[in-house]
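K.L.:
Sequence isn't available, so here's the structure alone:
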């Protein structure tokens, strides 16, 4: 069990948006990850803790996408991404959540996420999202470097393959964070 303080903890959900949720993921499908994120969000809101929903928006014709030379570039479908790629699925309870739009892998790079968390007194972030070894891992690494305590929720994450997901949870996250499942998280004191 991991006890959280609602006065200093935020939930950060990475890329649980229409265009990403529609892609195949393993070991958990997008619908399951979204449901796990929604359940965590409800618990955080009830405790008075901030919920941050992060989305990636690469711009029209990928104008805002990183353009580094790499061996395996991110696929760019002909005709671009669907118009609703960066939209969040409808969630009436989400009104009041913090929204962060990123243009790269990690939620901290090029955004005001760190500033917004620190102004709210956040010292611990709980992470979930898709893809485990891309957006979630990049965000966890940056959060660790910035001095946050990090918790990564396995059943609220999924990757492009079960192997990449398992590798991150076995070898990467234990060096950067505490690893948990959603049922392990409890708030110790109310705001």
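P.N.:
Received, thanks. What you see is a predicted model; the values in this text were computed from it and never measured. Residues are numbered from 1 along each chain as shown.
K.L.:
make it CA atoms for all contacts and neighbour counts henceforth
P.N.:
OK.
K.L.:
what's in contact with stretch 124-137?
P.N.:
8-16, 20-21, 25, 30, 33-34, 37, 105-107, 140, 143, 148-154, 156-160, 164-165, 168, 173 (C-alpha atoms under 8 Å, 6 or more residues apart in numbering).
K.L.:
So which elements touch the top strand by length along the chain?
P.N.:
Longest strand in the chain, counting residues (DSSP state E): strand 149-158. In terms of contacts (3 or more C-alpha pairs under 8 Å, 6 or more residues apart in numbering; DSSP states H and E), strand 149-158 is packed against helix 30-47, strand 124-130, helix 137-145, strand 178-180.
K.L.:
then this one, side by side with the first:
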């Protein structure tokens, strides 16, 4: 874990963006396409911690960006080059554009100033989307990564962020994967080598000690 001083420097609200990954109703909600993942995200407290972080970011003036995975009803542009995509296409709940499945799940509150980026293909919320350009325009240097899943999208986001020159910060209690025991092992053996690992309480404590910053429109 970094020292408080190191973490506070990395989490400057002026240069930090909080990213939520696939925290949508069709993934972590009550009617999820992936009920095992949804159960772990809720029972572990990860989804609750994401909501706390989002609320704290709003209070501190930290930009929040929600990354949503979806597909068109006709499937145009969707990826088909991996087993995961083919399996997802057969699930009873589909992440279709415009449906409740792609709305941000409770208890996360979406504010007017939040950005929502929707992708129709691939595994990463950064690669092939508008996220990198938006982060650069926002002056982002540190990207806080939360959400699901620790199996696929979270490591993709972290590696892409590092390759693009951002400091990746992973909230160990605000990500989830299946089985539940996989997440801490993946953090310890993989993400800890490339990202700052911290917790929700530590991040919120850093932000509370700083005066609120209002980002320009």
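P.N.:
Nice, I can see it. Note that the coordinates shown come from a computational prediction; the quantities given were computed from them, not determined experimentally.
K.L.:
before we move on, back to that, residue 90 of structure 1: which of the helices and strands packed on strand 149-158 of structure 1 is closest?
P.N.:
Among these, the nearest to residue 90 of structure 1 by C-alpha to C-alpha is helix 30-47 (11.0 Å).
K.L.:
That closest one packs against which elements?
P.N.:
Identification of packing neighbours for helix 30-47 of structure 1 by 3+ C-alpha pairs under 8 Å, 6+ apart yields strand 9-14, helix 18-21, strand 51-56, strand 124-130, strand 149-158.
K.L.:
Could I get the buried residue list for it?
P.N.:
30, 32-34, 36-38, 40-41, 43-45, 47 (16 or more other C-alpha atoms under 10 Å).
K.L.:
I'd like the helices and strands packed on strand 149-158 of structure 1 written out as CSV, with distance to residue 191 of structure 1 added.
P.N.:
Shown next, in CSV, are these (distance: least, C-alpha to C-alpha, whole Å):
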stretch, distance to residue 191 of structure 1
helix 30-47, 7
strand 124-130, 15
helix 137-145, 23
strand 178-180, 23
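K.L.:
Would you mind measuring from the residue opposite residue 116 of structure 2 in structure 1 once aligned to residue 25 of structure 1?
P.N.:
Alignment note: residue 116 of structure 2 maps to residue 99 in structure 1; criterion TM-score structural alignment. Distance, residue 99 of structure 1 to residue 25 of structure 1, by C-alpha to C-alpha, to the nearest Å: 23 Å.
K.L.:
Which of those two has more residues huddled nearby?
P.N.:
Neighbours were tallied for residue 99 of structure 1 and for residue 25 using other C-alpha atoms under 10 Å; the higher tally belongs to residue 25 (22 against 16).
K.L.:
just checking, residue 103 of structure 2 touches residue 28?
P.N.:
No: Residue 103 of structure 2 lies out of contact with residue 28 (C-alpha atoms under 8 Å); the separation is 10.6 Å.
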